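Student: sequence and computational prediction follow.
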Amino acid sequence: MTEPIRDVAHVSAVELFTPVLAESTAFFADVLALEEVYRHGDSVYLHTWDDYESFTVKLTARDKAGIGRTWLRARSPEALARRVTAIEAAGLGEGWNSDEPGYGEVFQFHDPDGHPFGIYWDTKRYEPSDATRPALKNQASRFPGRGANIRRLDHVNYLAAQVDAAEGFLADVIGARPSEQIVNDDGSKQGVWYTVCDKSYDLVYTRDWTGTAGRLHHIAFAADTREDILRAADVCLEAGVHIETGPHKHAIQQTFFLYVWEPGGNRIELCNAGARLLLAPDHQMITWTQAERAKGQAWGLKTIESFHTHGTPPI
């Protein structure tokens, strides 16, 4: 048996496309309490208050909503080299790029479903201004004390035409660990949850009911407590943000959640940061059956229909 090597440290940032850049920027800055750190071309970069890196979200103007590139930080230069070798061997590589503010050399690639990724080692750390300097030196920036007070990026849930192909990509190319899965009665995979660290999940792929490749289900951000998620619902209500469903509790991964749509149309999940940790190095994949999944949430209202049908870009 070959010992697994965990070469990816964490999911560091994600790019979202939006047809209403100003409105989406205001949502992330005013409602979620991210800090705008810089602009480059037709993109706005924003930072969650406890992210050690210089940006967490990149918003890029496009005619339709959707997901752009997801960035992964390698654990070392040697880890980066190993992942690049695996990516190229899988035929998914696109080449090196150094145009992204905040990063050094980034190796760009895509998953089997067409979602773009980048992996890197060299990074520019966040430097607080006088206005955002924290009282505690072990914190990236000052606690914002406004809006939803989002602490960090938590995970990304992609829609995929072929979940099985995505699963092979996660395990063999990225080197992620399996956490939980939904297996249909016919043996096909409805969804898979994988982790690159000790959190219970970082990268999720669920089947796109339209059979379309390259779409997004949601990206998720973590606040500190369940009370923060409840307050976020009030914040979103006052701001006129579309609340799709929640707050409720998922059975899968036990996440306490609120789903909203940002102005561009992308689904955003807000969840509590106290996620389950997978400390067992030999964790066994948890399997949920089609019947168990049909029961819905652990508690709360029945899952709304749009949760299964809405994705970006829209079909």
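Tutor: Received it, and whenever you're ready, just let me know what you need. Residues are numbered from 1 along each chain as shown.
Student: contacts and neighbour counts: CA atoms only from here.
Tutor: OK.
Student: count of neighbours near Ile219?
Tutor: Neighbour count for Ile219, taken as other C-alpha atoms under 10 Å: 23.
Student: show me the helices in the stretch 101-250 of the chain, by range?
Tutor: Counting by DSSP state H, counting those that start in this stretch, the stretch 101-250 of the chain has these helices, from start to end: 163-168, 226-239.
Student: closest to Pro247 out of those helices?
Tutor: Each of the helices of the stretch 101-250 of the chain has some distance to Pro247 by C-alpha to C-alpha; the shortest is helix 226-239, at 6.8 Å.
Student: elements contacting the closest one?
Tutor: In this structure, helix 226-239 makes packing contacts with strand 242-249, strand 256-261, strand 267-272, judged by 3 or more C-alpha pairs under 8 Å, 6 or more residues apart in numbering; DSSP states H and E.
Student: in addition, the following structure is provided for comparison:
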Amino acid sequence: MSIFKEPILDVAQLAHLEILSPKPEESVEFFTRFLGMNVTAKSGQSVYLKAYEDTYHNTLKITESKEAGLGHAAWRTISPQALERRVESVKATGLGRGWIDGDIGHGPAYQFTTPDGHPMELLFDVEYYKSKEGEQTKLLNRSTKRPERGVPVRRLDHINLMASNTSKNMKFMADALGFRVREQIVDNGTTIASWMSVSNLVHEIAFMPEPNQIPGKLHHLCYWYGIPQNLYDIADLLKDNDVFIEVPPNKHGISQAFCMYVYEPGGNRVELFGDAGYLILDPTWETVTWEMKDVPGNGDTWIGTAFPDSWWNQGTPVTVPEVAKSK
């Protein structure tokens, strides 16, 4: 009989993301006009937004910056006690940065980085969104009614990060925070990409290799629709408005999710999920391992077009050796 390792269940979910944009007004317009998200607050150089089924005050913060990229990813714990336990665990790795008093939409948060330098924070206290006049819905289990513009996304789903050393970052997320490796790609015995979660989802975070071993990059953030037809609807809308679509509606083999990839005006890649693939309900789920040689045409795209070189090689901030996206 194999020895079962007791899981760490202290981290509950991805609470919100901050992205950096050199064109903040255009970035906000993209998420509101086309993806139907609502602006919930503005402060300084930042704008806060939520999707209509997000329950928290905000799940996306867009901050003006010289370059596109990741501002930070925030993880909510299951309790104040769980927060303290994970903070102590992160401190022991030497990657902790310290506490902040909070931000719009949440209370005190502990800031840290991955081994690759991706900024992150842990928190527990959150503010729930209270619908304003005209936003109320008759659905008591939804925070606001469905927006009447664009093709509205429903909730934040996950983040994908590029890393100079995937295995090192994967091990940190597993050992310090309790993430479980759901699927992975190996090449010559080394893990080069991984999909990890703390819930029943296939992933709330993924790591893939940065081809030039440049650390700390964002590959994409993802919002969820739940219905594959919505991908064709949003693709139609975006193409008619000259928004660059890197990968048209498609289906991944890894995760089995219906997906598409576009670029918001600030330069960050955004994935849109037509559904989130399969759910993992098995408590002793064994990591699904793909050999790199089997991934093209099977793992990346199961049904749909081949992924371009830019998808494999480009993240934000953009650096000289990367493959430039072509329009």
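Tutor: Sure thing, it's come through. What you see is a predicted model; the values in this text were computed from it and never measured.
Student: TM value for the aligned chains?
Tutor: After superposition, the two chains reach a TM-score (TM-score structural alignment, normalised by the length of structure 1) of 0.97; 314 aligned residues with a C-alpha RMSD of 1.1 Å.
Student: just to revisit the earlier point, just say which of the helices and strands packed on helix 226-239 of structure 1 is most tucked in.
Tutor: Counting by mean count of other C-alpha atoms under 10 Å, strand 267-272 has the highest mean neighbour count of those, with a mean of 24.
Student: quick one: that strand aligns where in structure 2?
Tutor: Using TM-score structural alignment, strand 267-272 of structure 1 corresponds to residues 269-274 of structure 2.
Student: where does stretch 222-229 of structure 1 end up in structure 2?
Tutor: The alignment of stretch 222-229 of structure 1 onto structure 2 (TM-score structural alignment) covers residues 224-231.
Student: ok, then the element right after the longest strand along structure 2?
Tutor: When structure 2 is parsed with DSSP state E, its longest strand is strand 11-21. Helices and strands here follow DSSP states H and E; after strand 11-21 of structure 2, the next one along the chain is helix 24-29.
Student: other residues contacting that following helix?
Tutor: Contacts to helix 24-29 of structure 2, defined as C-alpha atoms under 8 Å, 6 or more residues apart in numbering, come from residues 21, 47, 62-64, 264-266.
Student: just name the closest of those residues to Cys222 of structure 2, please.
Tutor: Distances from Cys222 of structure 2 to the contacts of helix 24-29 of structure 2, taken by C-alpha to C-alpha, are shortest for Glu264, at 11.9 Å.
Student: how many other residues sit next to that closest one?
Tutor: Other residues within reach of Glu264 of structure 2, judged by other C-alpha under 10 Å, total 20.
Student: that one and Val270 touch, don't they?
Tutor: Yes: look at Glu264 of structure 2 against Val270 with C-alpha atoms under 8 Å: they come within range, at 6.8 Å.
Student: give the contact list for the closest residue to Leu301 of structure 1 other than its chain neighbours.
Tutor: Nearest in space to Leu301 of structure 1, with sequence neighbours left out and distances taken as C-alpha to C-alpha, 6 or more residues apart in numbering, is His248 at 7.2 Å. By C-alpha under 8 Å, 6+ apart, the residues touching His248 of structure 1 are 256-258, 297, 299-301.
Student: distance-wise, check Glu238 of structure 1 relative to Arg226 of structure 1.
Tutor: 19 Å (C-alpha to C-alpha, to the nearest Å).
Student: give me the more crowded residue out of the two.
Tutor: Each of Glu238 of structure 1 and Arg226 has its neighbours counted (other C-alpha under 10 Å); Arg226 has more, 18 against 10.
Student: from Phe221 of structure 1, how far out is the residue nearest to that one when sequence neighbours are not counted?
Tutor: The shortest distance from Arg226 of structure 1 to any non-neighbouring residue, by C-alpha to C-alpha, 6+ apart, is to Asn272 (5.6 Å). Separation of Asn272 of structure 1 from Phe221 of structure 1 (C-alpha to C-alpha) stands at 8 Å.
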